[in-house]
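Peer 1: predicted model, plus sequence, below.
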Amino acid sequence: MQEQIINILADATGRDTADFSDASQNLFESGLLDSMATVSLLLGLQDAFGVQVPVSEFDRNQWDTIEKIEERVKELQNA
């Protein structure tokens, strides 16, 4: 799942997958993820994993690392 998330992040940001090699790195603080890329990320996660994350309910503190993204996607899949 993590590899798929990294690919979605790379597509959303236009960056290389190598930029996302540290799964615990804060994506917002590092400048890898901004508000526009976040929308693309959420759409990519929706398509890939069938989860719904309304932008209005998005809390960036819960989605700021690859590890947290993976955890949240798993939670939403099991909800």
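Peer 2: Perfect, I can see it now.
Peer 1: use CA for all of it now, contacts and neighbours both
Peer 2: OK.
Peer 1: chain center to the host helix or strand of Asp11, what's the gap?
Peer 2: If you go by DSSP states H and E, Asp11 is part of helix 2-13. How far helix 2-13 lies from its chain's middle: 7 Å, per CA atoms, centre = their mean, to the nearest Å.
Peer 1: below is an additional structure, to be compared with the one above:
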Amino acid sequence: MDFKEKVLQVIAEVCEDDVVKEEHDMDIFDAGLIDSFATVELLVQFEEQLDINVPITEFDRDTWNTPNAIVDRLNELK
């Protein structure tokens, strides 16, 4: 499993919906797949499963809103 697939898997687990594995440009906030509580869980899972620490202060909903955007941001942090 490559990096992008791992990230998509984490997002799907937190969102509890595999649609994010197919719709990479879907706004997961607008779609109602993730809320503020799930956002924290997402960041925790990135650290636990991918060993990438994303400070909550770095997380901006406008730039972390799609699976593709999340993969891009994590690539910058790894």
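Peer 2: Ah, there it is. The model shown is predicted, which means the values in this text are computed figures rather than measured ones.
Peer 1: please determine how far the residue nearest to Val19 of the second structure when sequence neighbours are not counted is located from Thr57 of the second structure.
Peer 2: Spatial nearest neighbour of Val19 of the second structure, excluding adjacent residues (CA to CA, 6 or more residues apart in numbering): Ala12 at 7.4 Å. Relative to Thr57 of the second structure, Ala12 of the second structure is positioned 23 Å away (CA to CA, to the nearest Å).
Peer 1: more neighbours: which of these two?
Peer 2: Ala12 (18 against 6; other CA atoms under 10 Å).
Peer 1: so what does Val7 of the second structure match up with in the first structure?
Peer 2: Alignment note: Val7 of the second structure maps to Ile5 in the first structure; criterion TM-score structural alignment.
Peer 1: hang on, its match packs against Glu67?
Peer 2: No - the pair Ile5 of the first structure and Glu67 does not pass the contact test of CA atoms under 8 Å, sitting 9.7 Å apart.
Peer 1: run through who's touching the lengthiest helix in the first structure.
Peer 2: Ranked by number of residues, the top helix in the first structure under DSSP state H is helix 35-49. Taking CA atoms under 8 Å, 6 or more residues apart in numbering as the criterion, the residues outside helix 35-49 of the first structure that touch it are Ile5, Ile8, Leu9, Ala12, Thr13, Val51, Gln52, Val53, Val55, Val73, Gln77.
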